[in-house]
Structure formats: C-alpha cells, structure tokens
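A.B. asks: okay, structure incoming, though there's no sequence with it:
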C-alpha cells in the first residue's frame, strides 16, 4: 500500500534527475472517458514489468493518488509514496463521461475547453491551474539530488513538458502521450533541462487528456 511522500533530505553535490512516467492503460483510455481513478487493464501489467526492467532502480518513487498511478508505481517500488501534486486534472461534472457524450450534449463547452486553457466549463480545474500546481512541485525539486521516478497522468506529463520547454498552453493538443510514455529531466540546481521525451512500449493506447 502506498503512503504519503516522506522524502529524504536533499543530497548536497548530487545531480538531480527526474523521470516522469505516464501511468499504464485503463479501461477509461479505451473508452475515451474522463476518469482516472480506475485500475490498470490486466494485460498492461505485462508491458509494465517490461518497462520496469528496462528502467532499473530509482532513489525515490512517487505517484499520483489515483489507483492506476499507484499500481504503476508499485512495479518499481512496493513502498512508493503518494504525491497529491501529481494528481490527475479534476474534470468536474464531466468525470466518468466519454468525450463523445460531452460532444453530443455540450459541444460548445467542449470546444471552449479545448481552445481556452483558462476555461473550465465542467466546473473542475483549468489547464492553467493543473500546470501551476504541477510546475510548483517540479520547481521545488532542483536540489533533491539522485534519480526520482514520478508516475502521473498524460495531461500532467504534457503540461510539465510545456512548462520545461517554455511552450504555450495552446500547444497542448499537439502532443500525444501513450500509457507508459516518459519525460526525462535533469537539473543543474537552477533550471530543468530536457533529456528525452518518448513514447511508451508497443501496444499502448494514446491518451486523450
């Protein structure tokens, strides 16, 4: 069972590396549904074991509070810690609904949501708000040292990528992120640099949000 994050003290003189991993695929991915607090698909555990073998060991493993993120992180560390800042976007009253359903019932709201990152017609979080809280967490990690794995959701990973490279939020829909895709960063103590931004393993389903 995961716990709330209790991190070691910063290690002076050690380089800081951060690997941000999109959690594995769920039924909500297949259904293009606004929902993240569901378990991984059974077949995803095979791909996850392969990913864990390829990435090796980490000094610290963190994960978003949702079940799929916790199950993904457990493949790397049984004592992985829950980190609220990595939680999925709050989709308000759209949570649990499919994109097709929202498009049919509220097409204008869906269009506004996709074109304006400061808009939240569903009553939940704006993309601006999600990026702000995730970026605040990221900027506090410069001096942590060691290599940390952080398991989160596609939308959070994309927003952190835009933050690091200084791209506008309007670029959000130009990025596709598959389950188990990774964003690899390093810090010199002052700024984050992009090492790699890659796809997941073969057979993944592209995330819609």
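C.D. replies: Arrived safely, thanks for sending. These numbers were taken from a predicted model, which means no experiment stands behind them.

A.B. asks: please make it C-alpha for all contacts and neighbour counts, starting now.
C.D. replies: OK.

A.B. asks: what's the following helix or strand after the strand or helix carrying residue 159?
C.D. replies: Assigned by DSSP states H and E, residue 159 falls within helix 154-165. The element immediately downstream of helix 154-165 (helix or strand, assigned by DSSP H and E) is strand 182-187.

A.B. asks: that next one to helix 154-165, inter-axis angle?
C.D. replies: For strand 182-187 against helix 154-165, the angle by axes from the mean of the first three to the mean of the last three C-alpha atoms, to 10 degrees is 30 degrees.

A.B. asks: give me the contacts around strand 182-187.
C.D. replies: The contact list for strand 182-187, computed with C-alpha atoms under 8 Å, 6 or more residues apart in numbering, reads 15-22, 142-143, 157, 161, 192-200.

A.B. asks: list the buried residues in the helix holding residue 159.
C.D. replies: Residues 154-164 are the ones in helix 154-165 that count as buried (16 or more other C-alpha atoms under 10 Å).

A.B. asks: including distance to residue 110, could these go into TSV?
C.D. replies: Formatted as TSV, the buried residues of helix 154-165 follow (distance: C-alpha to C-alpha, whole Å):
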residue	distance to residue 110
154	19
155	16
156	19
157	21
158	19
159	19
160	23
161	23
162	22
163	24
164	27
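
A.B. asks: my read: residue 66 touches residue 26, true?
C.D. replies: No. Using C-alpha atoms under 8 Å as the test, residue 66 is too far from residue 26 to be in contact (11.7 Å).

A.B. asks: who touches the helix holding residue 159?
C.D. replies: Contacts of helix 154-165 (C-alpha under 8 Å, 6+ apart): 20-23, 86-89, 127, 130-131, 134-135, 168-169, 171-172, 175, 177-179, 183, 192-194, 207, 209.

A.B. asks: helix, strand, or coil at the nearest residue to residue 77 once chain neighbours are set aside?
C.D. replies: Leaving aside its chain neighbours, residue 77 sits nearest to residue 61 (6.5 Å; criterion: C-alpha to C-alpha, 6 or more residues apart in numbering). For residue 61, the assignment made with DSSP: H, G, I helix; E, B strand; the rest coil gives strand.

A.B. asks: let's bring in a second model and compare:
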C-alpha cells in the first residue's frame, strides 16, 4: 500500500514579505486572496493536518479546508530571534548567526536546532509512511524543508539548500521503506503559467 503526503506551504504574511523570523502573524490580504483563488483545486485528502501557526490555519481556511493542528508539524522555534529581521540579527549577533547557519545542531537563539526540527519531522514521516491513504498538511516552509531532507535521507545541512515558495505543493509517496519526492508544484494553473 502506498502512503501519500502532500505538503502545502502557506500563503504570504507580512513577516514573510519582510524577511522576518516568523512572529505568528496572519496572512496578508494578497496571500489570502491567492489562497481563496485556489480553493477546490486540491484532490480530496483522507485528512488535513496543519502547522499550528496563524498563517497555516489561515491558508487552510482560505482554501476551504478543515484541518487539525499537529504539534509535531510546528515550525522551527527560533527563540529570542522571533519577529526580528534576518539582517538585524546578522548585524547584532554575527557569530551566533554564522554558527546557526553552519551547524544544524546549534540553537544560539535559545529555541530549537535545525537538527531537532529535522528529527521531529522525520519521526512524523515514519508514522505516515506506515499508514495508508492521502494526507494533506499545510505546513511552514521549514517543515517542508525538513520533510524533503528526511525523505531523501539527506543530512540536516541540506535544509538550507531547499527553497519553498508560498502556496506550492511538495508531494511524497511512500512504500517499501522509502519515499519518492515531487517538489514545488504550483497550487494553481495560473501559477504554473508564471514560470
């Protein structure tokens, strides 16, 4: 039996547009409008799971999906960097930022390490692979990155090499102890036309 997991990155929010470490903000109007345009495009899943963030819940609502928040799919906890601009943190704490980007096991912000996030998401994927059916998960971009790294048995350092645009699908199909990955499919046909 094949398990199918579709990961959907959330629509845009102000923190995403301003390159801030996510601070819990909701979708901006443009992001909500794009998600509403795509309502009804997704194949019907057996279940819908959500990162417990406002922008993932808002994306699901705009798409007309009812889902269950799953703590294991929460975004990366960046501790005291939450809500701060990436360039601000890099200027104020250059050694800490460099260490965080170079060592997936470090967490100089006092939150969760990238390695910890990857391990958490890998455990969830293992449970999903042993199940059957189709799961749609509206999750933070870093959860998509961690899932792809885990599905490909890539080292946690690969996390930084993966870009996840808003409102894109990453599809995983699992069986026989492994996953196959289909990356970055646009949610709407009009997105595919933009290239």
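C.D. replies: On my side now, so go ahead. Predicted, not measured: the structure shown is a model, and the values here were computed from it.

A.B. asks: drop the TM-score for these two in here.
C.D. replies: Once superposed, the chains reach a TM-score of 0.89 (TM-score structural alignment, normalised by the length of the second structure), with 189 aligned residues with a C-alpha RMSD of 1.9 Å.

A.B. asks: between residue 66 and residue 26 of the first structure, which contacts overlap?
C.D. replies: With C-alpha under 8 Å, 6+ apart as the test, residue 66 of the first structure and residue 26 both reach 36, 38.

A.B. asks: shouldn't residue 127 of the second structure be within a helix?
C.D. replies: Yes. According to three-state DSSP, residue 127 of the second structure belongs to a helix.

A.B. asks: looking for the alignment partner of residue 190 of the first structure in the second structure.
C.D. replies: Taking TM-score structural alignment, residue 190 of the first structure has residue 177 as its aligned residue in the second structure.

A.B. asks: so what's the residue count around that match?
C.D. replies: 8 (other C-alpha atoms under 10 Å).

A.B. asks: nearest residue to it other than its sequence neighbours?
C.D. replies: residue 129 (7.6 Å).

A.B. asks: next one: the aligned residue in the first structure for the one you found from residue 174 of the first structure, what distance?
C.D. replies: Residue 129 of the second structure maps onto residue 142 in the first structure, with residues paired by TM-score structural alignment. From residue 142 of the first structure over to residue 174 of the first structure the distance is 28 Å, taken as C-alpha to C-alpha, to the nearest Å.

A.B. asks: one more: residue 37 of the first structure?
C.D. replies: Note on residue 37 of the first structure: its distance to residue 174 of the first structure, by C-alpha to C-alpha, is 25 Å.

A.B. asks: just residue 164 of the first structure next, same as before
C.D. replies: 16 Å.

A.B. asks: ok, now residue 45 of the first structure?
C.D. replies: 28 Å.

A.B. asks: in the first structure, what residue corresponds to residue 155 of the second structure?
C.D. replies: Looks like residue 155 of the second structure aligns to residue 168 there (TM-score structural alignment).

A.B. asks: once you drop chain neighbours, what's closest to its match?
C.D. replies: residue 162 (6.7 Å).

A.B. asks: what do you get for residue 113 of the second structure?
C.D. replies: residue 107 (4.7 Å).

A.B. asks: so that neighbour, which of the three states?
C.D. replies: Residue 107 of the second structure ends up coil, using three-state DSSP.

A.B. asks: from the contacts of helix 154-165 of the first structure, which would you call buried?
C.D. replies: 20-23, 86-89, 127, 130-131, 134-135, 169, 172, 177-179, 183, 192, 207, 209.

A.B. asks: residue boundaries of the strands in the first structure?
C.D. replies: Under the criterion DSSP state E, the first structure contains strands at 3-4, 16-22, 60-63, 81-82, 146-152, 182-187, 192-198.

A.B. asks: now render these as TSV, adding distance to residue 107 of the first structure.
C.D. replies: Formatted as TSV, those follow (distance: least, C-alpha to C-alpha, whole Å):
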stretch	distance to residue 107 of the first structure
strand 3-4	39
strand 16-22	28
strand 60-63	33
strand 81-82	35
strand 146-152	28
strand 182-187	32
strand 192-198	32
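
A.B. asks: give me whichever of these is most buried.
C.D. replies: Ranked by average neighbour count under the criterion mean count of other C-alpha atoms under 10 Å, the strands of the first structure are headed by strand 60-63 at a mean of 27.

A.B. asks: what does it correspond to over in the second structure?
C.D. replies: Counting by TM-score structural alignment, strand 60-63 of the first structure sits on residues 47-50 of the second structure.

A.B. asks: and the gap between the residue nearest to residue 130 of the second structure when sequence neighbours are not counted and residue 18 of the second structure?
C.D. replies: Once flanking residues are discounted, residue 130 of the second structure sits nearest to residue 3: 7.4 Å by C-alpha to C-alpha, 6+ apart. Residue 3 of the second structure is 36 Å from residue 18 of the second structure, where distance means C-alpha to C-alpha.
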